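A.B. asks: Generate a structure from the sequence data that follows.
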Amino acid sequence: MSEPLRLVVFDVDGTLVDSRAHILMAMQDAFEGAGLSVPSRDSIMHGVGLSLPELMAQLVPDQSASVHHDLAEGYKSASLMRHISAGEDAAAVFYPGIRAVLDRLKIDVFTLMATATGMSRRGLDRIIAQHQLDGYFQSTQVADTHPSKPNPSMLLAALRDTGVAPENAVMIGDTSYDMLMGKSVGTHTIGVTWGNQSPDHLKQADVLVHDSEHLMSTLTTWMENLS
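C.D. replies: So this is what the prediction gives:
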């Protein structure tokens, strides 16, 4: 009997790559450029995964929508400038063992992969190019063309692109927004504890994993249960 086609959907920032230092520095640039106090590290990290305007509204709710927009644009500009100044050799850093997880999933003919990330298209394309990930993801959903998480738009688009039913898909992420998005669509959910939100915020996850080996073994069990 043939195995069912399944879809593994990854968040990127905080799940696949560790971009905390870059995010914090670009956020500092954006707020200082707008003449505003820089929010705390914890408040910034907690909001990573939201679209930029949503994140800015969460960080400075007393400011107007126009200020939130300007901060978002300031962050984009600061992020780009920091990437340019760092040079082409400054690749995004995978969390330990994560590249091996992607490589193992890629060779499984019954497994498709996708991204559902609050990153921009430009940012995701940069990571894919830096790490030679062309062909790894059958669907790449980014914040540029979707409402902010936990709205399920990105995940629904990935399911449409691949033709996989929600019950044969899993959403993997480091934030409550990822878990809520997966639950609203009916996918399995795996929360990773090495990212931007603490395990206390991942209570909606079906499973919590603590390192790449735990993630791979959890995915293997999930796939076997679908057979």
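
A.B. asks: From here on, just use CA atoms for contacts and neighbour counts.
C.D. replies: Will do.

A.B. asks: Which strand or helix spans the closest residue to Ala34 other than its chain neighbours?
C.D. replies: Nearest non-adjacent residue to Ala34, counting by CA to CA, 6 or more residues apart in numbering: Leu71, 7.0 Å away. Following DSSP states H and E, the helix or strand that holds Leu71 is helix 65-86.

A.B. asks: what's next to whatever helix or strand comes next after that helix, contact-wise?
C.D. replies: With elements assigned by DSSP H and E, the helix or strand that comes after helix 65-86 is strand 93-94. Residues outside strand 93-94 that contact it (CA atoms under 8 Å, 6 or more residues apart in numbering): Leu16, Val17, Asp18, Ser19.

A.B. asks: Second chain to compare with the first, below:
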Amino acid sequence: MTNAVVLDVDGTLVDSNYHHALAWFRAFRGFDVTVPVWRIHRAIGMGGDKLVAAVAGQHVEDAHGDALREAWEHEFDPMLPEVRPLEGAHRLVTAAVDAGFAVVLASSGKRRHVDRYLELLEVEGVDATSSDDVEETKPAPDLIEVALGRVAPDARAVVVGDSVWDCEAARKAGRPVVAVRTGGFGEAELREHGASAVYEELDLVRADLHDLPLA
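C.D. replies: Model prediction:
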């Protein structure tokens, strides 16, 4: 049976969570809505389809949802060149591929952003999903299910992410999850949301690659 690794991208493989939080803050301010940046950061990992209501309320989503998402893109795009891979990201992906795992990236981000991240990671032959591929993003399980459907639908798989939303999505998809602290979430809360192990950095995940839980 095939073994698979489903990797989150923002905050897990690339250092982008705080760029996203700032872009959302600026987007909200454009509509005279002030949401503390710390609260926005706590929601990074959700897709934009869920984030607006989660941090600002359903009334803001109803009034400005689509326009806010467009404004977020406008604010985030100039920061895209500043986003860099996290230490060990390339090594983790290539090690998993070399070890025979089916590797797929499952991101709540926009497709063109994910394509840029793939270039930064300098990995070839790795498939990826984005918010463009599903109706609902994390914490819904859709991205994980679509990702596995592309590479190995019947695989024994593990999800690697950085946020509680990755953990929730993995739980709903019936897959084990391990987490890294690179997105700014604490160990205790990641474990509370289902992470069986929490790592400080990606090279430690790579060292445990053959011992990760698979289901």
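
A.B. asks: list the helices and strands the helix holding Leu71 of the first structure packs on?
C.D. replies: With contacts taken as 3 or more CA pairs under 8 Å, 6 or more residues apart in numbering; DSSP states H and E, helix 65-86 of the first structure sits against helix 20-33, helix 52-59.

A.B. asks: Turn the contacts of strand 93-94 of the first structure into a markdown table, columns for secondary structure and neighbour count.
C.D. replies: Converted to a markdown table, the contacts of strand 93-94 of the first structure look like this (DSSP: H, G, I helix; E, B strand; the rest coil; neighbours: other CA atoms under 10 Å):
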| residue | secondary structure | neighbour count |
| --- | --- | --- |
| Leu16 | coil | 26 |
| Val17 | strand | 19 |
| Asp18 | strand | 19 |
| Ser19 | coil | 18 |
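
A.B. asks: of all these, which two lie farthest apart?
C.D. replies: Leu16 and Ser19 (9.5 Å; CA to CA).

A.B. asks: Can you name the residues that contact the residue lying closest to Lys172 of the second structure once chain neighbours are set aside?
C.D. replies: What sits nearest to Lys172 of the second structure in space, not counting adjacent residues and going by CA to CA, 6+ apart, is Pro141, at 5.6 Å. Counting by CA under 8 Å, 6+ apart, Pro141 of the second structure makes contact with Glu168, Ala169, Ala170, Arg171, Lys172, Ala173.

A.B. asks: what does Arg181 of the second structure give?
C.D. replies: Arg181 of the second structure makes contact with Asp162, Glu187, Val198, Tyr199, Glu200, Glu201, according to CA under 8 Å, 6+ apart.

A.B. asks: Report the distance from stretch 93-102 of the second structure to the chain centre.
C.D. replies: Its chain's C-alpha centre and that of stretch 93-102 of the second structure lie 19 Å apart, by CA atoms, centre = their mean, to the nearest Å.

A.B. asks: how about it: buried residues?
C.D. replies: Within stretch 93-102 of the second structure, the residues scored as buried using 16 or more other CA atoms under 10 Å are Val93, Thr94, Ala96, Val97, Phe101, Ala102.

A.B. asks: Report the separation between the aligned residue in the first structure for the residue nearest to Lys172 of the second structure and Gly195 of the first structure.
C.D. replies: In the first structure, the residue matched to Pro141 of the second structure (TM-score structural alignment) is Pro152. Computed as CA to CA, to the nearest Å, the Pro152 of the first structure to Gly195 of the first structure distance reads 21 Å.

A.B. asks: Which position in the second structure pairs with Leu5 of the first structure?
C.D. replies: By TM-score structural alignment, Leu5 of the first structure lines up with Thr2.

A.B. asks: For that match, grab the count of nearby residues.
C.D. replies: Thr2 of the second structure: 13 surrounding residues under other CA atoms under 10 Å.

A.B. asks: In contact with it, which residues?
C.D. replies: Neighbouring residues of Thr2 of the second structure by CA under 8 Å, 6+ apart: Phe101, Ala102, Ala152, Asp154, Ala155, Arg156.

A.B. asks: Make a markdown table from those residues and add distance to Leu120 of the second structure and secondary structure to it.
C.D. replies: What follows is the contacts of Thr2 of the second structure, written out as a markdown table (distance: CA to CA, whole Å; DSSP: H, G, I helix; E, B strand; the rest coil):
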| residue | distance to Leu120 of the second structure | secondary structure |
| --- | --- | --- |
| Phe101 | 21 | coil |
| Ala102 | 20 | strand |
| Ala152 | 25 | coil |
| Asp154 | 30 | coil |
| Ala155 | 27 | coil |
| Arg156 | 28 | strand |
